[in-house]
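Asks: Just to be clear, the model below is a prediction. Sequence and coordinates:
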Amino acid sequence: MEHSDVIILGAGAAGLFCAGQAGQRGVRVALLEKADAPGKKILISGGGRCNFTNLGAGPANYLSANPHFAKSALARYTPADFIALVERYGIAWHEKTLGQLFCDGSARQIVDMLLEECPREQVALTCGVDIAAVARGEDGQFTVTASDGRIWRAPALVIATGGPSIPKMGASDFAYRLARQFGLKVAEPRPALVPLTLGGEDVLFRELSGVAAPVRARAGKAEFAEAALFTHKGLSGPAILQVSSYWRHGDPVAISFVPDAATDWLVDAKRDRPRATLRTLLRERLPARLADALTDRLGLDRELGNLSDRDLRRAQGQLADWRFVPNGTEGYAKAEVTAGGIATGELSSRTMEAAKVPGLYAIGEAVDVTGWLGGYNFQWAWASGHACAEALAQARG
């Protein structure tokens, strides 16, 4: 039986960072990981270069049943703090777009840095741990038993096992099952930052598989101006992944294929270029295959001078607000993260500790805090892990 000050379940971004931060504060950590190596999701992130934070990360960039929950942790550990850490290790980085920061080299550099941040005398990492049982005794001690009989005990336990997105990497709903075991509520989990699938009349757009274009996509009140990609199953690309976190089954997704066009651009074009066709104008703005598909569906393939202003305004309206009704998503297998999770109402926003169960903490993706695409979820992992580590050090005295 191994004794420590805290057992952290999961050696992903949040768990690794929390272990290092706690260890540096004198906390003895048992860091347990189910996979055969730590940080596997980190390694595949950002195309292998790890989009490790976003310069603009703030509470407004996160989806949660309680939009205020993330404020405390995010304020106390900022993108600038993590950038300083990255630079201390001499890791070269660049801003790709929209504040998204990537390693110039490899995501392996981030994993190696996080491991190096864990003091060897304070943090004991054990991989390949298949957890059979977790219990809390009357003495307040947590006991974690592995399927091979190994046992760890500590007065504190941190759930950092993430959500079920990307199951081929070993992801599961373990965090939610464990939370419910201890009486904590779980906000309904669902795939997020995930491609959407199309059926019905919209299935015709699948013929555009591989075509991408800059658009403005909207689901509910959330709106993002980035690229959309048509796939053989439906819609993907950054703009679609972003709105997928806000989309609910049965709701439409609205896309503006002319996000920068003036309000009356077709009517104006009719005055200036009456011999031009709608197909010609759309091909000037969009990939030819997409322009042709939209023109065919609008049924207005004639010279603008032969079209009424009313028809042109109808076309303007539809091109600026084209409604798709997805029939689903590509699920956890293709979801970058999981929305929902351990309810924030169960946790302290300052310490990440469960109010009902002293000594039990939850951080990272396991919690009902979901960031936008572009480094925001990593920043939540660092911020929540840091907040938890501070609390663990204070609790240890």
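Replies: All right, it came through fine.

Asks: all contacts plus neighbour counts: C-alpha atoms, from now on.
Replies: Will do.

Asks: now the lengthiest helix in the chain, how far from the chain's geometric center?
Replies: Looking across the chain with DSSP state H, the single longest helix is helix 376-396. Computed by CA atoms, centre = their mean, to the nearest Å, the chain-centroid distance of helix 376-396 equals 18 Å.

Asks: What residues sit buried inside that helix?
Replies: Using 16 or more other CA atoms under 10 Å as the burial criterion, the residues of helix 376-396 that qualify are 376-393.

Asks: ok, structure two:
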Amino acid sequence: MAPPRTFDAIIIGAGAAGMFCAALAGQRGRRVLLIDHSPEPGRKIIISGGGRCNFTNVGAGAGNFLSANPHFAKSALGRFAPADFIALVDKHGIAWHEKTLGQLFCDGSSKQIVAMLLDECAAGGVELAFGQAATVEHRDGGFEVGLGAKTARAPALVLATGGLSIPKLGATSFAYDVARRFGLKIVEPRPALVPLTLPGEQALFKTLSGVSAEVVASAGTGRFREAALFTHRGLSGPAILQVSSYWKHGEPVTIDFLPDRQRGWLRQAKREEPRASLRRIVGRLLPERLAETLLEQVGAGGDVGNIADRTLEDIEKRLAGWQFTPNGSEGFAKAEVTIGGISTAELSSKTMEAKRLPGLYAIGEAVDVTGWLGGYNFQWAWASAHAAAQAL
């Protein structure tokens, strides 16, 4: 076998974090090899944001992320802000627009972001090895990576292969497996930003498949005002995806179906329109099918003038604090990201380098840092990649 080719850094995983880290390190004069088992780089980037890539969020900060150590992300995010990535997008002439809640999307295609990252890699002289499965060994103070009959060696290895979400795009446990082999702890991975499923006794709501409404959804310490969508399996939509990251099995998800209504609004409606039906009053505020189903569930109907004030108060409370108890989620197949991963206790928050094995780095979704829906996970990819690249 030919002697190994030598590099300053080998990066495994050509997703958002891996490509950006390779580009930045290469442009700092490092000799970089970027590897991916897929023949196409950036596959999750391409499908993200409905094909338009929600590439960052203008409000991204450490408070928008979940981790066993909520302070870990502060350093990297503080040193590479959304404005820094926006400047790169602008430099490449990629048109973008801001949607609700600070979310930035390409006007055109998410493929523009992949092309930009590959152009930046080319500018840094990064060598690419796509469509090749890698094996990793640590010996003589460096890392040896096998690529079929060839071997590459470097003093630095960056794990950027992401988490377990969307296996059909090639997601594997590679980063966790390598980290475990080198003695790093893993926070148990689970699906995040994922639709939740409802048990059979709540099957009535499955008749509402396709109906959505703006709500406030809560689970654990997470509380989000966005759209919720009923599906044939349970609950989805941005509000549900957000709280899924905070939800734990056996716990309820609470939904306020009428977040703009003040306490006593039904009694006021009774005074103003005593002959109006309850269904008509609630149906003005919610999709008709949803209003009908909720009122069937509370067993209330008829003209509002004939309903006791106490009963109206109870109906208000139910509509403002409706509890669903999911029996699970749609799993990694439908999860946008993975919560958990390589423990932040094992890594330097400044450089993303493993404390117990110098030269080993982990970035992006492989690490136990998970963002909200809306461009936050991409910002973590850029920021963690930048932090590692400055140390390579």
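Replies: Cool, got the structure. Remember, predicted model here, so these are calculated numbers, not experimental data.

Asks: Tell me how the two chains score on TM-score.
Replies: Overlay of the two chains. TM-score (TM-score structural alignment, normalised by the length of the second structure): 0.98; 389 aligned residues with a CA RMSD of 0.8 Å.

Asks: distance of the residue lying closest to Leu286 of the second structure once chain neighbours are set aside from Gly234 of the second structure?
Replies: Residue nearest to Leu286 of the second structure in three dimensions, not counting chain neighbours: Ala213, with 6.9 Å by CA to CA, 6 or more residues apart in numbering. Separation of Ala213 of the second structure from Gly234 of the second structure (CA to CA, to the nearest Å) stands at 14 Å.

Asks: Asn69 of the second structure too?
Replies: Here the criterion is CA to CA. By it, Asn69 of the second structure lies 31 Å from Gly234 of the second structure.

Asks: Neighbour count for the two, which is higher?
Replies: Taking neighbours as other CA atoms under 10 Å, Asn69 of the second structure and Gly234 compare with Gly234 leading, 25 against 13.

Asks: list the contacts for that one?
Replies: Counting by CA atoms under 8 Å, 6 or more residues apart in numbering, Gly234 of the second structure makes contact with 195-198, 205-206, 326.

Asks: Hmm, Gly105 of the first structure is touching Ala92, no?
Replies: Yes. Contact status for Gly105 of the first structure versus Ala92: in contact at 7.2 Å, counting by CA atoms under 8 Å.

Asks: quick one, what contacts the residue of the first structure positioned farthest from its centre?
Replies: Using CA atoms, centre = their mean, the residue of the first structure lying farthest from its centre is Asn306. It sits 48.0 Å away. Shown in contact with Asn306 of the first structure (CA under 8 Å, 6+ apart): Pro274.

Asks: which residues touch Leu178 of the first structure?
Replies: Counting by CA under 8 Å, 6+ apart, Leu178 of the first structure has contacts Val134.

Asks: one step back: now tabulate the contacts of Gly234 of the second structure in CSV and tack on secondary structure.
Replies: As requested, the contacts of Gly234 of the second structure are exported to CSV (DSSP: H, G, I helix; E, B strand; the rest coil):
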residue, secondary structure
Pro195, coil
Leu196, strand
Thr197, strand
Leu198, coil
Phe205, helix
Lys206, helix
Pro326, coil
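
Asks: Widest-spaced pair of these?
Replies: Spatially, the most separated pair among these is Pro195 and Phe205, at 14.6 Å (CA to CA).

Asks: Of these two, which one has the most company?
Replies: Higher neighbour count among Pro195 of the second structure and Phe205: Pro195, with 29 against 21, using other CA under 10 Å.

Asks: Leaving out chain neighbours, which residue sits closest to the more buried one?
Replies: Pro195 of the second structure's closest residue in space is Ser236 (CA to CA, 6+ apart), at 4.6 Å.

Asks: contacting residues for the one you found?
Replies: Ser236 of the second structure touches 194-196, 228-230, counting by CA under 8 Å, 6+ apart.

Asks: Most neighbours among these, please name it.
Replies: Comparing the contacts of Ser236 of the second structure on neighbour count, Pro195 comes out first with 29 neighbours (neighbours: other CA under 10 Å).

Asks: How about the contacts made by that residue?
Replies: By CA under 8 Å, 6+ apart, the contact list for Pro195 of the second structure reads 234-237, 240-241, 244, 329-330, 334-335.

Asks: quick one: Ala366 of the first structure from Ser384 of the first structure, how far?
Replies: In terms of CA to CA, Ala366 of the first structure sits 11 Å off from Ser384 of the first structure.

Asks: do the same with Gly47 of the first structure
Replies: Remark: distance between Gly47 of the first structure and Ser384 of the first structure (CA to CA) = 24 Å.

Asks: same check, this time on Leu347 of the first structure
Replies: Noted for Leu347 of the first structure: a distance of 12 Å to Ser384 of the first structure, by CA to CA.

Asks: same check, this time on Ala395 of the first structure
Replies: Note on Ala395 of the first structure: its distance to Ser384 of the first structure, by CA to CA, is 16 Å.

Asks: Tell me who's in contact with the residue nearest in space to the middle of the second structure.
Replies: Against the mean C-alpha coordinate of the second structure, by CA atoms, centre = their mean, the closest residue is Val337 at 4.3 Å. By CA under 8 Å, 6+ apart, Val337 of the second structure lies in contact with 163-165, 191-193, 365, 370.

Asks: still on that earlier bit, now flag whichever of the contacts of Pro195 of the second structure is closest to Arg5 of the second structure.
Replies: Top of the list for closeness to Arg5 of the second structure, among those and by CA to CA, is Ala335 at 37.7 Å.

Asks: Can you verify that closest one is assigned to a strand?
Replies: No. Counting by three-state DSSP, Ala335 of the second structure falls outside a strand, being coil.
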